[in-house]
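Trainee: The amino acid sequence is not available; the structure is as follows:
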């Protein structure tokens, strides 16, 4: 949700307060390895849903003729639109060496384009310590304002797996968390942090150096 507000602070999305998510993103993850074969970085690509893409493009005064194509100047103006993160914001991407949480750098080498009515944005996150063996990656918004679905996973020379969440259990966890909210709490503003239980889990195992 912090990422959504950073990108479009003036956007108001209609719908019931508890009807999360509001934004739908497709994710691509590419594993980048160092000279020793260890995982050193992740290239994260986000493809925004058509509605939110249109909102963002319109708010920025881009594509005024509505032909779905940005000029070179408009494309330049789009760069970095979702890279202005608050200090300490994890960027909705979480990495683990097995079960041990790994620190990730802030985003670098961000690039964005508008294609087929959707904004596609990518950036690189560096692992504080390169990883050999099992790497686990999750992409989720804790408040589930944004739903991320991993569509593409690339890790050349490594074994990969995408594990789907148990949506029945996730829905139960959501309903239980909502039931615990005090009656005077604005559900939209105080939505429980259940995004992790709805998240896919990426598993990457690279050969030992």
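Mentor: Yep, that arrived. Please read all numbers here as calculations on a predicted model, not as lab measurements. Residues are numbered from 1 along each chain as shown.
Trainee: Only C-alpha atoms from now on, for both contacts and neighbour counts.
Mentor: OK.
Trainee: ok, longest helix in this structure?
Mentor: In terms of residue count, the longest helix belonging to the chain (DSSP state H) is helix 167-179.
Trainee: Tell me the buried residues in the next helix or strand after that helix?
Mentor: Next along the chain after helix 167-179, taking DSSP states H and E as the criterion, comes strand 201-205. Neighbour-count burial for strand 201-205 flags 201, 202, 203, 204, 205 (criterion: 16 or more other Cα atoms under 10 Å).
Trainee: from the residues you listed, which two are the most distant?
Mentor: Farthest pair in the buried residues of strand 201-205 (Cα to Cα) is 201 and 205. Separation: 13.1 Å.
Trainee: hold the first one in mind and look at this next one:
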């Protein structure tokens, strides 16, 4: 178990070395912001479906009984490993309220499932402190190392729910990488390829949800 956990953690921790300057893992994601009745953020719901290549590597590492699937106990081990290993990356979830970062608590659980050759993770995050939806709140889901690509196929995959959102406007922003590179040539130097986390390029190109209340 220790060996399997270490392997998945290594893949998901995504150490920032030169070879990791472009995506190797691909996630089809769905994201939902839930508003509480008092107008604060209740929770952030995430569903991540991984590409088949990465999913097969997880199957190889965690299929203890070698029956070519992930049984409930094995899925539980996957979820536990991800919950621990991605904590230092805030589960790729970045939230700002009027320009100020909003810290998130560790999810209670990370639910894992394996179907049709794909691993899916489902989990919810809650702010450490009460955060009222007032002014501009921005939600971005991205890997700062650029090793994992998080994709939202449709704008509706970044959703809001709760009656309090009736007073708000929602906008999905999809930056164009070529334009971002052209606008930031002075800062995106060769250092970027040695240390992707030394720049904010992943943040600049990430699809994000902006809410004005």
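Mentor: Arrived safely. This structure is a prediction, so every number in the text was calculated from the model and none was measured.
Trainee: So after superposing, what's the score?
Mentor: TM-score of the superposed chains, computed with TM-score structural alignment, normalised by the length of structure 1, equals 0.75; 192 aligned residues with a Cα RMSD of 3.2 Å.
Trainee: And the helices in structure 2, which stretches?
Mentor: Under DSSP H, structure 2 gives helices at 2-13, 52-62, 72-85, 177-183, 191-194, 201-205.
Trainee: Who are the packing partners of the second one?
Mentor: What that stands for is helix 52-62 of structure 2. In terms of contacts (3 or more Cα pairs under 8 Å, 6 or more residues apart in numbering; DSSP states H and E), helix 52-62 of structure 2 is packed against helix 2-13, helix 72-85, strand 118-125.
Trainee: swap in the last one?
Mentor: Here helix 201-205 of structure 2 is seen to pack against helix 177-183 when contacts are counted using 3+ Cα pairs under 8 Å, 6+ apart.
Trainee: what distance separates the helix it packs on from the centre of its chain?
Mentor: For helix 177-183 of structure 2, the distance from its own C-alpha centre to the chain's C-alpha centre is 23 Å (Cα atoms, centre = their mean, to the nearest Å).
Trainee: Stretch 151-160 of structure 2 too?
Mentor: 13 Å.
Trainee: rewinding a little: so which of the helices of structure 2 comes closest to residue 22 of structure 2?
Mentor: helix 191-194 (9.2 Å).
Trainee: and the closest one, which residues are buried?
Mentor: 192, 193.
Trainee: Off-centre distance for that helix?
Mentor: In terms of Cα atoms, centre = their mean, the centre of helix 191-194 of structure 2 is found 22 Å from the chain centre.
Trainee: cool, stretch 66-74 of structure 2 as well?
Mentor: Mean-position distance between stretch 66-74 of structure 2 and its chain equals 25 Å (Cα atoms, centre = their mean).
Trainee: Give me the contacts around that stretch.
Mentor: 59, 62, 63, 64, 113, 114 (Cα atoms under 8 Å, 6 or more residues apart in numbering).
Trainee: Mind putting those residues into JSON lines with neighbour count and distance to residue 83 of structure 2?
Mentor: Shown next, in JSON lines, are the contacts of stretch 66-74 of structure 2 (neighbours: other Cα atoms under 10 Å; distance: Cα to Cα, whole Å):
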{"residue": "59", "neighbour count": "23", "distance to residue 83 of structure 2": "17"}
{"residue": "62", "neighbour count": "25", "distance to residue 83 of structure 2": "15"}
{"residue": "63", "neighbour count": "18", "distance to residue 83 of structure 2": "19"}
{"residue": "64", "neighbour count": "16", "distance to residue 83 of structure 2": "20"}
{"residue": "113", "neighbour count": "18", "distance to residue 83 of structure 2": "14"}
{"residue": "114", "neighbour count": "20", "distance to residue 83 of structure 2": "17"}
